[in-house]
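Colleague: starting from these lines, generate the structure:
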Amino acid sequence: MMDDVYLLNSPFTFQSMEKHAAYCAMMRLGLKVPKTVLVPYKNPPDNTKYAYTASRYNQPFDLDAVAEGIGYQDFCDSRLRHLDEIVLDWVAGPDFDRLLVDTVTATYPAHERDRFVERFRGLLGMWVKDSG
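Modeller: Here you go, the predicted structure:
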């Protein structure tokens, strides 16, 4: 907890971010990637602070038309099919554990570090066990 705010991350986030980063990098490099469509949230939050973003990125869409041309999942299935296992192995390994300890050390007060390192190790360990 920093400034009364908890930052929660799901291990699934790592897998999704790695896939998305690879996809974006390939597009940026001009490599051929399937056409992809960002499907907006079905029921956007009714909050004025999201009004501008919703007006730009949460437009109504034709799901059948999107499904015909979607390419992101095809890209992941054809070119990144082993990425989930690679991320799982990374999270289970010593390099990630060092990163976890370094991050907690840099982020949490000294009196909370051991507790949070063990908590995050426990949560990540359960995820690795359940995913393996």
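
Colleague: going forward, measure contacts between C-alpha atoms and count neighbours the same way
Modeller: Noted.

Colleague: list the buried residues in the host helix or strand of Q15.
Modeller: Assigned by DSSP states H and E, Q15 falls within helix 11-28. Neighbour-count burial for helix 11-28, counted by 16 or more other C-alpha atoms under 10 Å, picks out 15, 19, 23.

Colleague: for D102, state which of those residues is nearest.
Modeller: In terms of C-alpha to C-alpha, no member of the buried residues of helix 11-28 lies closer to D102 than Q15, at 20.8 Å.

Colleague: longest helix anywhere in the protein?
Modeller: Once the chain is assigned using DSSP state H, the helix that runs over the most residues is helix 110-131.

Colleague: show me what that one is packed against.
Modeller: helix 83-92, helix 94-107 (3 or more C-alpha pairs under 8 Å, 6 or more residues apart in numbering; DSSP states H and E).

Colleague: what's the burial count for L88?
Modeller: In terms of burial, L88 registers 20 neighbours under the definition other C-alpha atoms under 10 Å.

Colleague: just to revisit the earlier point, so which elements touch the helix holding Q15?
Modeller: In terms of contact count using 3+ C-alpha pairs under 8 Å, 6+ apart, helix 11-28 is assigned the packing partners helix 72-79, helix 83-92.

Colleague: following up with a second sequence; could you model it the same way so I can compare the two?
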Amino acid sequence: MVDQSITGAAGKVAEGDRSGRARLVIVLLCVALALSMFLSLRSGASDASAVAVIRDWLTGTMPDDAALGARDRLIVYDIRMPRVLLGVLIGAALAVSGAVMQGLFRNPLADPGLIGVSAGSSLGAVAVIVLGTTWL
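Modeller: Below is the predicted model of the structure:
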């Protein structure tokens, strides 16, 4: 393998420009994530208003004097909140695993098929179809 690193002043990229831009992108992505999480909590058949959800979440009031009713609190906190948090955690885990795979193979186009994940899952699916689930 040939080392293609560039040394000297001509090869250096202005770190201030890149790090400032990266920070801005990270902040904007975090804001977009928070906004999409809030919209996921808010959207649905429940008639809970966005202001009531924000007020209830920020004040942390007890159920007696809450901005949301008991039914809306149940929907928002017991049904939607776990779904939204699980979606965020799964997305983060998939992003980290993809970045690790690309870093491990030093290939920005690396995908799960590179290590046989697709073929292995196909084998498992065929085994379940042919043999059934009773042997599991």
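
Colleague: TM-score of the superposition?
Modeller: Counting by TM-score structural alignment, normalised by the length of the first structure, the TM-score of this superposition works out to 0.31. Behind it: 74 aligned residues with a C-alpha RMSD of 5.0 Å.

Colleague: hmm, back to that, could you dump the helices and strands packed on helix 11-28 of the first structure to CSV with distance to L123 of the first structure?
Modeller: Converted to CSV, these look like this (distance: least, C-alpha to C-alpha, whole Å):
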stretch, distance to L123 of the first structure
helix 72-79, 26
helix 83-92, 11
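
Colleague: of those, which stretch is the most buried?
Modeller: Per-stretch averages of neighbours, counted by mean count of other C-alpha atoms under 10 Å, single out helix 83-92 among these, with a mean of 16.

Colleague: relative orientation of the longest helix of the first structure and helix 83-92 in degrees?
Modeller: 140 degrees (axes from the mean of the first three to the mean of the last three C-alpha atoms, to 10 degrees).

Colleague: mind listing what's buried in helix 110-131 of the first structure?
Modeller: Residues of helix 110-131 of the first structure classed as buried: 113, 116-117, 121, 124, 127-128 (neighbour count, 16+ other C-alpha under 10 Å).

Colleague: how many neighbours does L58 of the second structure have?
Modeller: Here the count is done by other C-alpha under 10 Å, and L58 of the second structure has 9 residues near it.

Colleague: cool, V126 of the second structure as well?
Modeller: For V126 of the second structure, the count of nearby residues is 12 (other C-alpha under 10 Å).

Colleague: assign it to helix, strand or coil.
Modeller: Using DSSP: H, G, I helix; E, B strand; the rest coil, the secondary structure recorded for V126 of the second structure is helix.

Colleague: distance check, it against L41 of the second structure.
Modeller: Computed as C-alpha to C-alpha, to the nearest Å, the V126 of the second structure to L41 of the second structure distance reads 38 Å.

Colleague: repeat for D72 of the second structure
Modeller: 11 Å.

Colleague: neighbour-wise, which of the two wins?
Modeller: For D72 of the second structure and L41, the more surrounded residue by other C-alpha under 10 Å is L41, and the numbers stand at 21 against 17.

Colleague: wait, that one touches M81, no?
Modeller: Yes: the pair L41 of the second structure and M81 qualifies as a contact (C-alpha atoms under 8 Å) at a distance of 6.4 Å.

Colleague: after the longest helix seen in the second structure comes which helix or strand?
Modeller: Criterion DSSP H: the longest helix present in the second structure is helix 15-42. Using DSSP H and E, the helix or strand that follows helix 15-42 of the second structure towards the C-terminus is helix 50-59.
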